[in-house]
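S.K.: kindly generate the corresponding structure for this input.
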Amino acid sequence: MPELHIRTALLEDDTALARLDRAAWSPLHAVLPRPEPPYEPFFDDRFGPHDHLVAELDGRLVGYVKLGFPTPLLANAHVRQIQGFLVAEEARGQGVGRRMMRAVLAEARRQGALRITLRVLGHNTPARALYEAEGFVIEGVLPGEFLIDGEYVDDVLMGRSL
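M.R.: Now for the predicted structure:
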């Protein structure tokens, strides 16, 4: 049985996470075009290693979740937002996503958050099913918000209390 470990990202994870992000790119979850060389670093001035939890399966990075504030406003500092979530194709169906989701909920609570939100593309049925199974509910829909591969796709807003 492979061993799954979830931890806070490290600066030295940058290259592996960037590679994982590029390999997993799909119009199912990406609103930006497929990345092309020269590739940008994974971490940037806005989101660094401390904003990411990573999943390691037998020592290999197979996923990440990015946790941040939805706005810089003090009035909603009690809310965290999942701003990126990915599980490598070869690690899907093994409970990695569920374990990462539970870890990020615990991290948001540890940070003092009372609520957590996310946005998911309407056609991303697998992600939506995972979020609903972990207690997220649909709180709003922006119909046809994105044009992806020639089709208009809804932006679904989900949230839950912690």
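
S.K.: alpha carbons only for contacts and neighbour counts from here, please
M.R.: Fine.

S.K.: now do the helices in the chain.
M.R.: For the chain, the helices defined by DSSP state H cover 14-23, 96-110, 125-133.

S.K.: could you list every residue that touches the most centrally placed residue in the chain?
M.R.: In the chain, the C-alpha nearest the mean C-alpha coordinate belongs to Phe85, at 1.8 Å (C-alpha atoms, centre = their mean). By C-alpha atoms under 8 Å, 6 or more residues apart in numbering, the residues touching Phe85 are Gly63, Tyr64, Val65, Lys66.

S.K.: now the other sequence, so there's something to compare against:
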Amino acid sequence: MSETHTHPAHSVRPSVLSDGTALGEIDRATWSTLHAVSPRPQPPYAPFFDANHRPEDFLVAETADPAGEVLLAGYIRLVPPTPLACNTHVRQIQGLAVADRARGRGIGRDLLRGAMAAARSQGANRMTLRVLGHNAPARALYASEGFVVEGVLPGEFFLGGRYVDDVLMGRSLAP
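M.R.: The predicted model follows:
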């Protein structure tokens, strides 16, 4: 992922290994049953990056604090959904998080748009994702960027004492 996107208050760039600590902090701070199906992370925390979650699979958003220090504000993970040659034209979003302090500034949208641009540059012509049915803010963001519901797995997860649908969404990346 080589593209960098800039917004007046933030920018989106490819992740590097040194982003791992800050991304782990964002990941833990934003954990919620609104979007997470895995248990809440507990210490000792695993590294954010590992063999299956490589820096090159992520784009990050940067913002500047009032003192001008550049801080990571969020991330999106973009990967092929399978290792199959017949599926190389598809990229899948497998994680999107924005730090609480940076919400409401268009960072999630810019990360999503950056991921679509990166997927196109990798030769993909389709993008997919999975989102929990009760995550209305994320579903609205995806829909506003052209994603449509392509399938629903009813009651796929039991979270917070209730069954939650797994919603499959996708879109073409054609211009």
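
S.K.: TM-score for this pair?
M.R.: The TM-score (TM-score structural alignment, normalised by the length of the first structure) is 0.97; 162 aligned residues with a C-alpha RMSD of 1.1 Å.

S.K.: so which residues of the first structure form strands?
M.R.: 4-8, 52-57, 60-68, 79-87, 115-121, 137-148, 151-161 (DSSP state E).

S.K.: contact partners of the second one?
M.R.: Put plainly, it is strand 52-57 of the first structure. Contacts for strand 52-57 of the first structure (C-alpha under 8 Å, 6+ apart): 2-9, 61-67, 96, 100, 104.

S.K.: coming back round to it: reformat the strands of the first structure as JSON lines; add distance to Glu36 of the first structure.
M.R.: As requested, the strands of the first structure are exported to JSON lines (distance: least, C-alpha to C-alpha, whole Å):
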{"stretch": "strand 4-8", "distance to Glu36 of the first structure": "27"}
{"stretch": "strand 52-57", "distance to Glu36 of the first structure": "23"}
{"stretch": "strand 60-68", "distance to Glu36 of the first structure": "21"}
{"stretch": "strand 79-87", "distance to Glu36 of the first structure": "19"}
{"stretch": "strand 115-121", "distance to Glu36 of the first structure": "22"}
{"stretch": "strand 137-148", "distance to Glu36 of the first structure": "17"}
{"stretch": "strand 151-161", "distance to Glu36 of the first structure": "22"}
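
S.K.: tally of neighbours for the equivalent of Ala29 of the second structure over in the first structure?
M.R.: Counting by TM-score structural alignment, Ala29 of the second structure lines up with Ala23 in the first structure. Burial measure for Ala23 of the first structure: 13 neighbouring residues, criterion other C-alpha atoms under 10 Å.

S.K.: for Pro8 of the second structure, same thing?
M.R.: Using other C-alpha under 10 Å: Pro8 of the second structure sits among 6 other residues.

S.K.: what's it in contact with, if anything?
M.R.: No contacts exist for Pro8 of the second structure under C-alpha under 8 Å, 6+ apart.

S.K.: what lines up with His89 of the second structure in the first structure?
M.R.: Under TM-score structural alignment, His89 of the second structure pairs with His78 in the first structure.

S.K.: how close does that match get to Pro70 of the first structure?
M.R.: 10 Å (C-alpha to C-alpha, to the nearest Å).

S.K.: likewise Glu36 of the first structure?
M.R.: 28 Å.

S.K.: which one's more surrounded, these two?
M.R.: Using other C-alpha under 10 Å as the criterion, Glu36 of the first structure and Pro70 rank with Pro70 on top: 17 against 8.
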